[in-house]
Structure formats: structure tokens, C-alpha cells
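> with the input below, show me the fold.
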Amino acid sequence: MVLLALLSRAGTHGGQEAADLPGSAAGPSGDISEITSLSSLVKTAELDPSGNYLFGFHPHWVLVTGAFSNFCTEASGFSSLFPCLLPYLLMLPCWFYLPLFRDYIMCRGQRPPICCPGLGGGQVAVLAVGGPLEALEAKAGELILWIRNQKGFVPLGLPGPAFSFGHNELFQQFPNPPGSRLRRAQEALPPLLSVALPLFQGPLGLLLPFRTPIHTVVGAPIPVQRNPRPSREQVDALHALSVERLAQRFDERKARHGLAAHPHLLLARRPRRRCDRREIKRGNRAAPPSSAQRPAQND
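A predicted model of the protein is given here:
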């Protein structure tokens, strides 16, 4: 089983069809857990089933639970809201090397990268843009998104915003303030393992979620003309447009989901890696971010 997990490339190259299992997007039932029973999906725009789409999911949280329950199961009725569309949650390759877990997440089928030319329509790729560092900021009452300089998705297309209200309230994360030993250890893991391993708990210290409803709001997609080699200026402009649309969608819906007192999203800049610092010393005169590494309010 271990050799199969290490040698099989189905997780990253696709090829397995969806199984008709309870709770899968292809199956008849979706109420498979406490979390999925608390999920609801809100559609704010019609999507043409002949096209392919990229959903930018926020916030990442520690387990991307809102994305899994809404786009990997029928708990919230995705197929009824978006008929003829089939969602796929994009995951890091490292998860496909874990025996048993990889088989569980592949039960509903997997495909090669959806944002590639040649694939038919009706495909939806769901990307948690913030990444593992954003998971370390997942705390009740806080909405910090690490997307200031997350621009790698722009050549694939601008994502329609998919924001989960109540996502950060499902679990309580152990205190990990910036500069603490725990936080430094967690921030050192992504370059090595691609994960940050946040520590969290539920009621009575158990790994069960608090009974907090999750409302995932899917916004309208942003149409762009495909360009396989966009310039840096084009990437910056499209990224700014994507962030602006996300902030607008949040401001429009926050009062309906109990966040009327929350003024703005906090948008943070991902800190540079050591390799970036070496490149700066070799000749790149651009100064690395200092205070911008911490959250900056989006006015």
C-alpha cells in the first residue's frame, strides 16, 4: 500500500472516475459529517455550463473544510445550484502520498489540472489561494488573507470569489503569535513539507467542530482573455482586480452573516523565502518587504 501511494501518479495526473459513494459529489447523499451538515452554498451569479471556471476560495483555514464540504460533497446541493458543472478541489501533491487518506480524497475521482487547454467545458477548479501560511492566521473573529502577493494563479485565470463566512469559528487554534517558538516552527515547515500544521481543538479539547454554520458565497467569475505569457504589469493589474472583487463581495455579504461590525478584510503579504533574499543580494535592487509582511488593512 505504501509503494502504491509512492509510485501511483493518479493523484496528480488524473484518470480515476468518481465513485458513487455517499457524500461524494457524484453520490446520492451528502450529509456525511457534523461539518457538512452545517454548510450552505450561496449562488450570486449564473455560470454558463459550457465554460471552465476557477473559484478562489477564502479563507484557507486549517483544514479547508468549507471547500471540502461544499465542493467535494453534495451537502449543500452544488449540483442543484450549478447544474452540468463538476467541481474539483485542487490539493497539494504531498497529500497523495499518504496511504488510505489519498484513497479517501480520490473516491470522487480526480482529473489533471483543469485550467489547461483541451479539456471540455463544465469543469470547476477550486483553489485555496492563501496557502498554508494563511491557515496559521485562522482564528475566531479574525479575517486575515495572505493574498497581497499571491499571483501564481493569474496566468490560469482570475478566480470567481468563493468566501466562507463562519469558517474560522469551527475550531480554536492554539495561540501562535508571530515570533513565538511555535509560530517559527510552523513557518519553517511549508518550504520543506508544503504544509504548516496548525494546532487546533474543538469543544472540550476534542477534534470535533463547534456548531457554527458555514455560508460559502460564490461570486461572479471575472472574464479575461487567455494569455499564456502575461507581462508583470498585466499580472499585477489582474491580481489587483481579483482582490478588489473579493473585497467588494465581502462587503456586500458581511452584514447578512453576522459580520456587520467587521470593517474590512485584512490582506497580508506572504514573506519572502531565503532563496528570494539570495536573489536580492545577487543584484535585484528591489528592497524586500519589512512591515508589509504583517497584515495591512485594505482601505
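> going by C-alpha atoms from here, please, whenever you check contacts or count neighbours.
Will do.
> list the contacts of the longest helix along the chain.
Longest among the helix segments of the chain by residue count, using DSSP state H, is helix 232-253. By C-alpha atoms under 8 Å, 6 or more residues apart in numbering, the residues outside helix 232-253 that reach it are 147, 151, 154-155, 158-159, 161, 163, 219, 222, 264-265.
> wait, which of those is closest to Trp61?
Phe163 (11.5 Å; C-alpha to C-alpha).
> what comes up buried for stretch 202-209?
Gly202 (16 or more other C-alpha atoms under 10 Å).
> thinking again about what came up before, widest-spaced pair of the contacts of helix 232-253?
Maximum distance among the contacts of helix 232-253 (C-alpha to C-alpha): 27.3 Å, for Pro155 and His264.
> the helices in the stretch 101-250 of the chain, which residues?
101-105, 132-135, 181-188, 190-193, 232-253 (DSSP state H, counting those that start in this stretch).
> to compare with the earlier structure, here is another sequence to fold:
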Amino acid sequence: IDSLLFSYSSLLTDCTGYSILSSLQDLPSPPWPALRSKMEKHLQVIAVLQWVISFLAMGISCTVLLIYMFCTDLWVIAAMYTTWLIFDWNTPKQGGRRSSWVRNWTVWTYFRDYFPIRLIKTHNLLPSRNYIFGYHPHGIFSFGAFCNFGTEATGFSKKFPGIKPSLATLAGNFRMPVLRDYLMSGGICPVNRNSIDYLLSQNGTGNAVVIVVGGAAESLDCAPGMNSVTLNNRKGFVRLALQQGSDLVPVYSFGENNVYKQVIFEEGTWCRLAQKRLQKILGFAPCLFHGCGLFSDSWGMVPYNKPITTIVGEPITVPKVEEPTRVMVELYHAMYIKSLRSLFDKYKTRFGLKESDILHIQ
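Here you go, the predicted model:
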């Protein structure tokens, strides 16, 4: 045995033994970590792209498919679904049909990590109260609003126990087959009076209706580096909060405007006028924007992976007044604007903005 050990040690000390050990140390590490990282990046891109395509095309595609099925041997299935659709028509206005399973899909974690998206809590919310969250800015697709309040990817329920968020979006989306069910499963509701009244008055407490206050008009002014919100003439959500006695909560997403590049037309140009006219007809603003390609930096529909950080501010306690006066609405509207400005100024330097940057309110 001693002779074997001596021979082995000699092998390690001579040139041949040293070169063998050196060669082994210089071998490249297995490619699995790099391969896994690349695969995860691709999954993140696919997760975001499926949401963009679903939002833009699912409703129209499913409507066309349903009509086509009536012309085939599958007309019975189409008739059954249409019958059920008629029977279920008012469900979106009555709290919807949220699914914890859908809200916790793994695909939303990939969606979150692509940008990435973060949710920051600044104050506790009481489950004994109802709330109206004012979300700013709109951006092109409101990615931050959807990820934070339409899914559990950023842990809303853990950060705000006892609070159930309902993101409000265009009512027209809920007239589209399949898309309506997809949206409702995430706790998304129509942004109309009946739906919001139901959630705040007939659905108990602990409800938080999230309204993207600037709406389609605000999306026309979103571009990287823009800190502008449409709010001066948006007072309906304040009146609603007073009528329901629901507290107002300002929410600002830093980075929401950075994920797409948009051509912004000046006021008074025919392009701008056409956008506003179509906005009134269609309910949304046709924006001329672009992101990157599917797996490259070329132009495409995939948003740029810029971080989005959503800050949920301090709630403003609102009394219940069935018939609020104009003065009262303007008072709480001014309080809301002050609170939103304060939230923006407090956190702006932490997320890439300068101390001199200000929030423009139109």
C-alpha cells in the first residue's frame, strides 16, 4: 500500500500529473445554468406577449370563432355557449367570478420577472373599510396595474391581508365571449357605475376597486421619461368615494411609461384629432407605439424590460355623503392631488428620477 501511495504522489508532482490536474480545472463548467437562464428569459417574454395578444385579439377572435361555429356541425356547442352567455350577462356587474387558481398561475411570475414589477406597501389598510385606488399613470397597457391587482404575482393578498382588489377596465371587454371570463377570473370588473357600486355597497367590506383614473386619454401622452397624469377634470371617482364612504388611495407606478416608445402628436394636429375622435367612438385610444421583437431588439409588440415599481400610498379617509356638494367633491379632489404629488416626490429619486423632476397634472 505504501508503494502505491508513493507512486500516486509522484504522479501528482511530476509534469504529467500536474498537467492532468490543470486540464481538469480548466474544463468549462456545465452549460445548464446559462441554458436555464436563457430558457427562463424566453418564458418571461412569452408570458408577457400572451397577455398583450389576449388583450388585443382574444375578444375579437373568439367572437369570430363563435359566429363561424354556427355555420358548422358544431352549431349546437355555439348555441349552448350563447345561451349560457345570455344567462350570465350581468355577472361582471355583480362582483364577477374571480378565481384564486388563475390569479396564482405560474405564468404571472414569469410576467412579473420580465420587467420586473414590484409592489410597495406604505400603510396598512383596514379590512373593515372599502377603498378606491386611483392608479397612475395609464401607460399603454397598464402592466403594473394588471400584475399587481389582477394577479397574486407580487403578493397583494399577503401585503394587504383582508383586502380584495378589483381592477376596473373597459366595459366593452365584458361583451366579448371567453375574454370576459378570462378577465373576471383575475378579479377584473367593468369600469362603470353599476359594477363599482355593487362592489362598494353590496359586497361587504375589504374591497378595493382599482381605477386607472387617466384612462385612454392619458395613454396618448405616455412615453419614456414622461411624468404626466390626466387628473384635473377627473372628479367622478371622488364623488363616487363620497357617496359610498370609501377611502381614496393614490397609487403611482414608476416606470409604467418606459416600457414602450410612442409617437406623440402635438395638440391641434389632424393625427391628434383623429386619435381623440376614435377614442370617443371605440372607448380606447389608438396609439402609435412599439417595443422590441420576440427574441431580438428589433421593433415589435413585446415591451421593453424596464422595471415597474408600484407604490400604494396613504389612504384618505372619506365620509359617506349621499349627495355630496360640488365644493365637497373639489375639496377631496384637491386632497387627493396633494397626496399623489407627495407620494411621487417622496419616492421619485429612489427609482431613477431626479430631485428636480415634477409630476405634471393635466
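> before we move on, the earlier item: how far apart are the longest helix of the first structure and its match in the second structure?
Its matched residues in the second structure lie on average 0.6 Å from helix 232-253 of the first structure after superposition (mean C-alpha distance after the TM-score superposition for the first structure).
> the second structure: matching residues for that helix?
Mapping helix 232-253 of the first structure onto the second structure (TM-score structural alignment) gives residues 326-347.
> among the contacts of helix 232-253 of the first structure, name the buried ones.
The buried subset of the contacts of helix 232-253 of the first structure - by 16+ other C-alpha under 10 Å - is 147, 154-155, 158-159, 161, 163, 219, 222, 264-265.
> ok, these vs Asp276 of the first structure, which is closest?
Ile147 (17.7 Å).
> need the counterpart of the closest one in the second structure.
Alignment note (TM-score structural alignment): Ile147 of the first structure maps to Leu231 of the second structure.
> dump the residue contacts of that match.
213-214, 361-362.
> looking at the first structure, which of those residues still make contact?
Among those, the ones still in contact in the first structure (both residues aligned by TM-score structural alignment, their matches' C-alpha atoms under 8 Å) are 213-214, 361-362.
> between the residues you listed, which sits nearest Leu200 of the second structure?
Val213 (17.2 Å).
> was I right about the closest one contacting Thr230?
Yes - counting by C-alpha atoms under 8 Å, Thr230 is a contact partner of Val213 of the second structure at 7.5 Å.
> separation between Ala75 of the first structure and Phe57 of the first structure?
17 Å (C-alpha to C-alpha, to the nearest Å).
> likewise for Thr212 of the first structure?
19 Å.
> and those two? Which one has more around it.
Phe57 (24 against 16; other C-alpha atoms under 10 Å).
> what residues does that one make contact with?
Applying C-alpha under 8 Å, 6+ apart, the residues near Phe57 of the first structure are 67, 126-129, 161-164.
> take the residues you listed and map them onto the second structure. Which survive?
Checked against the second structure (both residues aligned by TM-score structural alignment, their matches' C-alpha under 8 Å), the contacts of Phe57 of the first structure that hold up are 67, 126-129, 161-164.
> ok, the residue most central in space within the first structure - contacts?
The residue lying closest to the centre of the first structure (C-alpha atoms, centre = their mean) is Ala128, at 1.3 Å. Going by C-alpha under 8 Å, 6+ apart, Ala128 of the first structure touches 56-60, 64, 90.
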